[in-house]
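K.L.:
Predicted model and sequence follow; I will ask about them next.
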Amino acid sequence: MDQNRNYRGRSEFKPYPIRNPEEPGGNFRSLNENDTVGPPPSYAPYLASDTDILKAAEIMTTYIYGESSNDNDKEIQCDLLTEDGGHEIDPTRLSYKERIRWHLKEFCYKTSSHGIPMLGQAPNTAYRIVWILLLSGCAFTFVYQAIAVVDKYYRMDKITDIQLKFDTAPFPAITLCNLNPYRDSKIRDEESINKILSVFKKMMKKAAGAADLEELEHAVEEGKFSLKLNRKRRETESKGSFEPANSVCNCEDDECEADAPKIPTDSDQMCICAFDRLTHDAWPCHPRELWLNTTCQHCDDHKFCQKRSKTGERHNAPCLCEKGESFCMMYDRVAKILNLWEFFGSSFDYNAEVSDEETEALGFGNMTDEVAIVTKAKENIIFAMSALSEQQRRAMSQAKHNLIHKCSFNGKPCDIDKDFAIISDPTFGNCFTFNYNRSDFKSSLRAGPMYGLRVMLFVNASDYLPTSEAVGVRLTIHDKDEFPFPDTFGYSAPTGYISSFGMRMKKMSRLPAPYGDCIAEGATSNYVYKGYTYSTEGCYRTCFQQLIIDRCGCGDPRFPSIGHHQHCQVFNKEHRKKAHGHASLIGALGLTVTPTCFTRTALNTNRPCIMGLAPYEFKQVGVTDGSNGPISVAWLRPFFHHDNTHPSFPGTCLEQSTHELGDIHGSFKCRCQQPCNQTIYTMSYSEAIWPSQSLNITLGTCEEEPEICNEQYQENAAMLEVFYEALNFETLTESEAYGVVKMLADFGGQLGLWSGVSFMTCCEFVCLGCELLYMVIMHHWKKYKFKKHEEDNNFQ
């Protein structure tokens, strides 16, 4: 240090304090008047660098600020501390603002962040400006990139991974239904069904043109209107055969005339006839007691028998002979005798009395289209059957063993009783599900039809309802945890063909919120298909049923009911046809479309009721105000289109609600998400004529010639094959495209690129913030305590 250095702007020379070696510790002392002012003695240091600065600093810190003997000592102490660049200052002895400044400067020197130390050590203002601009630009760029990274994360993007797995795929559940929901011979005794089919018969006759009316009546009499198979009958009568058959007869003495389609109400009305399936001739007919159960020596190919053989050939076949043995026919004592009313099925002989109110409730109106009439009749039957118990409905539909005759899986016979479970469907009646047991895992050993499900079904077309338009079976392939919904997702297979359904399975795994919008597992709380897992179709039906119940007070019979609510009744106008008014709201209020006298006050009084009805029709109507003349009331609109032939046409609740809701799948009122885990089966279909002429199988009681039995199979039976086309399946798995780990990695990369900051650097900033926060809190806390202490002293 230069001894000529001016201190604190003063020009006079101030010598350093003299060290007295005689004093204990060699302490410094201040100059006094008796000391000689001049060059320091030989034992005193001339420069601060030659002085034991650390010792001097230690001595100086032992005295408080006010103990210095003069100002010179204080300046010397500060200068000594300043000159020692290696000395660490105790920040606790600094003032509040100096401590904050000291901490910030120390952080600038020591931080591992790039750029900040350069700013702190900048030698001049120009350097500081340059580094401030660089740091600001990098900080702005980092913030911009960080926002982009965070925005990318919150988009919740996802990717779909598609894999083809070569493994054994679980075999799905297969639900089989007859296209005819209920047996005509069982259901015709139900009064409501009789009424519906009576109206149906009248509507079909009315819709039929004059040209084909005669043909329609012929079909009605035979009971084959909806079952006309248009198959070529045998060309010659020589191929016909006789068999005994029960029928309702009109008898005079011993001779009877068959009334084949009529259902017997009393056993006394019945007789036995020789019936020919080819010509539908029933003759001769006699009371039961006049037929003798005996043995005939000879019977020909037509099952016409002779008590005594004239040719010498003796077969000794069981037969039935009329009294006098003039006519005999072969008779199988084990087989059940044919009932002609069951053979002819529905004869359209429905003549039940139906009131005008009931006819109106059925909703046929002025329909002239046969397809629309059949559709409405099917709907009415569903409504009528919903009023019966499930046990009654099952008894009227086809039984398990009547429908399923032969079955094999993986080349081995099925146990029809154990492998099939019954499901009641409003549209198809009794349906039967194969592989329904959720704890029993079934899989195909190989690909191809031989290692899948093969089943032969007998639909008994002669017992079809007149509303059944097609003959065959309905097949639905689904996961065993889901309800099958055969009316929506099923496939129809015709009789007389072997239908092959090749399957391929896909497994979907979707991400739940926030990445997706799916139902994680199970079912929603109000799901109407109890015992089954959630599906989108079931959700829509649940929502639609709830909307119908809210509007009409009863449920749609096509879906399960909710809670204690009942299904809408078929003949109940308050349920099915909830009348909201006349042909239009104008008529309901006593107005006309033309201007009339109706005050605005009275009109507005009815506004809440008016606005709550028929929201799908808007129309301005001119109305005369008694005081202000003609006005235009925009919110007043008719409910329904006025029909001159039906001036009082009520609106149906179910039909109106369905019309307003439109496609319930697209309705904003029904929000149904996809399930997170779903199994999807795609199908390929092929068919071939079945059975072949060389096939000789037995089914039911058919003991005719093979070609005759084959014809019966072609009209009444179907063969189904359901199998995997290949032993592999696809998996589609959704996963997050940009998760937290990737976001943090990109965030750290941006920090390192633009600021040279790592995680440890972030910790440094956190520590600095904590230190400064602590200093501020403690400063204000001490200030508060000091102020409170002074107030207490002043109070005392």
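P.N.:
Received the coordinates, thanks. Residues are numbered from 1 along each chain as shown.

K.L.:
C-alpha only now, for contacts and for neighbours.
P.N.:
Will do.

K.L.:
where do the helices sit along the stretch 251-400 of the chain?
P.N.:
With DSSP state H, counting those that start in this stretch, the ranges of helices along the stretch 251-400 of the chain come out as 340-343, 356-362, 370-386, 390-396, 400-403.

K.L.:
out of these, deepest packed?
P.N.:
Among the helices of the stretch 251-400 of the chain, ranked by average contacts under mean count of other CA atoms under 10 Å, first place goes to helix 340-343 (a mean of 23).

K.L.:
What lies in contact with that helix?
P.N.:
Outside helix 340-343, the residues that touch it by CA atoms under 8 Å, 6 or more residues apart in numbering are 184-185, 245-247, 260-263, 462-463.

K.L.:
mind redoing it with 7 Å?
P.N.:
Helix 340-343 is touched from outside by 185, 245-247, 260-263, 462-463, with contacts defined as CA atoms under 7 Å, 6 or more residues apart in numbering.

K.L.:
Compare the residues you listed and tell me which is most surrounded.
P.N.:
For the contacts of helix 340-343, the largest neighbour count, defined by other CA atoms under 10 Å, is 27 neighbours, found at residue 247.

K.L.:
Just to check, it is in contact with residue 275?
P.N.:
No - in this structure residue 247 lies outside contact range of residue 275 using CA atoms under 7 Å: 9.8 Å.

K.L.:
Which strands and helices lie in contact with the helix or strand containing residue 540?
P.N.:
Taking DSSP states H and E as the definition, residue 540 sits inside helix 536-552. Helix 536-552 is packed against helix 653-661, with contacts defined by 3 or more CA pairs under 7 Å, 6 or more residues apart in numbering; DSSP states H and E.

K.L.:
Check which helices and strands the helix it packs on sits against.
P.N.:
Applying 3+ CA pairs under 7 Å, 6+ apart, one finds that helix 653-661 contacts helix 536-552.

K.L.:
Buried by neighbour count: which residues of the helix it packs on qualify?
P.N.:
Residues of helix 536-552 classed as buried: 536-549, 552 (neighbour count, 16 or more other CA atoms under 10 Å).

K.L.:
excluding its backbone neighbours, what's nearest residue 204?
P.N.:
Spatial nearest neighbour of residue 204, excluding adjacent residues (CA to CA, 6 or more residues apart in numbering): residue 370 at 6.4 Å.

K.L.:
Got another one to weigh against that:
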Amino acid sequence: MSFLVSQILNRFQLNVFDTQRGRAKRATRVRRDADKKPAKHKVIYKPVYARCLCSEQAAECVPFLTAPEVKETLCICYYDIYTRTAWPCYSEKNWRSEWCSHCNFDGYCSAAITDQYNLSHTPSEPCICNGFTSHCLATRNETFGSMWTNSLKPKEWYPYVTTPPPSEPPPITEPAAEVTEDPTYLEAMGFEGVTDDIAKAGIAQENTLFIMANLSDEVKTKLSYGKQEFIQQCSFNGRQCNVESYVDFKIHIDPVFGNCYKFNADVTHKRSTTRAGPMYGLSLVVYVDVDDYLPTTKAAGVRVAVHPQEEYPFPDTFGYNAPTGLQSSFGIRLKKIERLPQPYGDCIREGKTEDYIYRDYVYTLEGCYRSCFQHTLIEKCGCGDPRFPVPVGQQHCRVDDGFASNSLSELPSLIDLTRPSSLTLRFIGSCLQNATREVGGLHGHFTSHCVCQQPCT
């Protein structure tokens, strides 16, 4: 799975970099460790020196614990004084002294002031900046520490690295020969011939959804934010919430947004308020780590959806965006509609059948259309869309096997299933793409063949 994800994201980044070369620098993204435990602590960064090995091909440097030799390359690292963690590190020559308009308590500063007038008329603080990240570091006119001194020696290094850095630099070796990628494999991933960056991001997101759909719920949970890590502060009806309680917040794994947390989800412990206004509603302060986003993410923020307790939430269709850096407020008003069945109308009191894929939730019109859409794709391709649940006994379409065929005889007999087959990928992609185009998408003309009626209540 990690091989597939890295292939998709690497190909996406390389394609975007090729089209933007000369007008933007390539951004790198380090994946989250699935076993990383959420930690709550104040993060205060300061710049420190380290002995490093820097490569011309990579922006980041590899730090070492030993003191540098005379005239040896030094780098400056972001150093967390609470966890005593140093990462990332960049060559000293890539840092520059600047004046920043605002520096937070955590040591991060806003972009440097470049206009001479603003520099003279705006309160500023000394900082250092580099060309690879958007965060400058406050210096506060202090002398930088060094990693080879006992006072700053880290108890742990960057948590995505499984072993501590070596005490000595590795020997210099000849650069490895350039590895050429299979063009049919790139074509199978969908990037071949695509030049638009937005289209590339959509393709990469779609491929990632296929991979994530086949992971267990336990692994999916670890790959996203934990409850205590995500929800920093909470109050309802003027009183503090219990974030750690299962009663107040229940996890919901969404195929698109990952870990979501439902407030007031327990029907046996309903929360209610009798007064209107933001003071008496649900107020949250959430942590959004933009630096940890995938390169395919188009915007930073959170998704908010309001739904009845017994209904399945559809945040991708009925949700609202709350961007970072702003205070978002949502006012809601309950409107309850009760329809009359035959002979006055065609609503149904209980519409959930064996074909309804959201088995643990009550019937809704949106759920009915998605169930019909999923059954249509399974009938045509032999596997389901990874965005939706599948009926009992069925599987989601994968990118690493030939399961997307009603009959494996439709595929050539010699397919190496030990690595993603480009032929299989093309078959899966073309089948789903053609089937989706044929039915007109999730809310396309296929709905005329679905028996989906409005619920009476």
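P.N.:
Arrived safely. A quick note: this is a predicted structure, and the numbers were derived from the prediction, not measured.

K.L.:
quick one: the helix or strand just after the helix holding residue 540 of the first structure to the second structure mean distance?
P.N.:
Remark: after helix 536-552 of the first structure, the chain's next helix or strand is helix 573-576, criterion DSSP H and E. By mean CA distance after the TM-score superposition for the first structure, the fitted helix 573-576 of the first structure averages 5.5 Å away from its aligned residues in the second structure.

K.L.:
Please pull up the helix or strand immediately following helix 573-576 of the first structure.
P.N.:
Next in sequence after helix 573-576 of the first structure, counting helices and strands by DSSP H and E, comes helix 585-588.

K.L.:
Give the aligned range of that following helix in the second structure.
P.N.:
Using TM-score structural alignment, none of the residues of the second structure align to helix 585-588 of the first structure.

K.L.:
how distant is that helix from the center of its chain?
P.N.:
42 Å (CA atoms, centre = their mean, to the nearest Å).

K.L.:
hang on, the earlier thing: now which residue in the second structure aligns to the residue nearest to residue 204 of the first structure?
P.N.:
Residue 370 of the first structure maps onto residue 197 in the second structure, by TM-score structural alignment.

K.L.:
wouldn't that match be in contact with residue 15 here?
P.N.:
No - counting by CA under 7 Å, residue 15 is not a contact partner of residue 197 of the second structure; they are 8.1 Å apart.

K.L.:
Doesn't residue 246 of the first structure lie inside a helix?
P.N.:
No - assigned with DSSP: H, G, I helix; E, B strand; the rest coil, residue 246 of the first structure falls outside any helix and is strand.

K.L.:
Now which residue in the first structure aligns to residue 299 of the second structure?
P.N.:
With TM-score structural alignment as the matching criterion, the partner of residue 299 of the second structure in the first structure is residue 470.

K.L.:
Could you look up the SS state of that match?
P.N.:
Classification of residue 470 of the first structure by three-state DSSP places it in coil.

K.L.:
how many neighbours does it have?
P.N.:
When neighbours are defined as other CA under 10 Å, residue 470 of the first structure has 18 of them.

K.L.:
Among the helices of the stretch 251-400 of the first structure, which comes closest to residue 720 of the first structure?
P.N.:
Proximity to residue 720 of the first structure, assessed across these by CA to CA, is greatest for helix 400-403 (12.6 Å).

K.L.:
average distance between the closest one and the second structure?
P.N.:
Its aligned residues in the second structure lie a mean 0.9 Å from helix 400-403 of the first structure after superposition (mean CA distance after the TM-score superposition for the first structure).

K.L.:
aligned partner of residue 456 of the second structure in the first structure?
P.N.:
Counting by TM-score structural alignment, residue 456 of the second structure lines up with residue 676 in the first structure.

K.L.:
What's the separation between the nearest residue to its match once chain neighbours are set aside and residue 730 of the first structure?
P.N.:
When the adjacent residues along the chain are set aside, residue 676 of the first structure lies closest to residue 510, with 4.6 Å between them (CA to CA, 6+ apart). The span separating residue 510 of the first structure from residue 730 of the first structure equals 14 Å under the rule CA to CA, to the nearest Å.

K.L.:
Between those two, tell me which one has more neighbours.
P.N.:
A side-by-side neighbour count of residue 510 of the first structure and residue 730, using other CA under 10 Å, places residue 510 first with 23 against 16.

K.L.:
which residues sit in contact with the more buried one?
P.N.:
By CA under 7 Å, 6+ apart, the residues touching residue 510 of the first structure are 676-677, 733-734.

K.L.:
would you list the residues you listed in CSV and tack on neighbour count and secondary structure?
P.N.:
As requested, the contacts of residue 510 of the first structure are exported to CSV (neighbours: other CA atoms under 10 Å; DSSP: H, G, I helix; E, B strand; the rest coil):
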residue, neighbour count, secondary structure
676, 18, coil
677, 16, strand
733, 17, strand
734, 19, strand
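
K.L.:
lining up those with the second structure, which overlap?
P.N.:
Shared with the second structure under both residues aligned by TM-score structural alignment, their matches' CA atoms under 7 Å, the contacts from the contacts of residue 510 of the first structure are 676-677.

K.L.:
Make TSV out of the contacts of residue 510 of the first structure and add distance to residue 98 of the first structure.
P.N.:
Supplementary listing: these in TSV, determined by distance: CA to CA, whole Å:
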residue	distance to residue 98 of the first structure
676	62
677	65
733	61
734	58
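
K.L.:
ok, so of the contacts of residue 510 of the first structure, who is nearest residue 331 of the first structure?
P.N.:
Residue 331 of the first structure lies nearest to residue 677 out of the contacts of residue 510 of the first structure, by CA to CA, at 59.4 Å.

K.L.:
The closest one contacts residue 509, doesn't it?
P.N.:
Yes - Residue 677 of the first structure is in contact with residue 509 according to CA under 7 Å; the separation is 4.8 Å.

K.L.:
what do we get in the second structure for residue 611 of the first structure?
P.N.:
Taking TM-score structural alignment as the criterion, residue 611 of the first structure has no aligned counterpart in the second structure.

K.L.:
tell me, how many neighbours does residue 611 of the first structure end up with?
P.N.:
Once other CA under 10 Å is used to define contacts, residue 611 of the first structure is seen to have 12 neighbours.

K.L.:
circling back: could you dump the helices of the stretch 251-400 of the first structure into a markdown table and include distance to residue 57 of the first structure?
P.N.:
Output for those, formatted as a markdown table (distance: least, CA to CA, whole Å):
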| stretch | distance to residue 57 of the first structure |
| --- | --- |
| helix 340-343 | 124 |
| helix 356-362 | 111 |
| helix 370-386 | 104 |
| helix 390-396 | 104 |
| helix 400-403 | 108 |
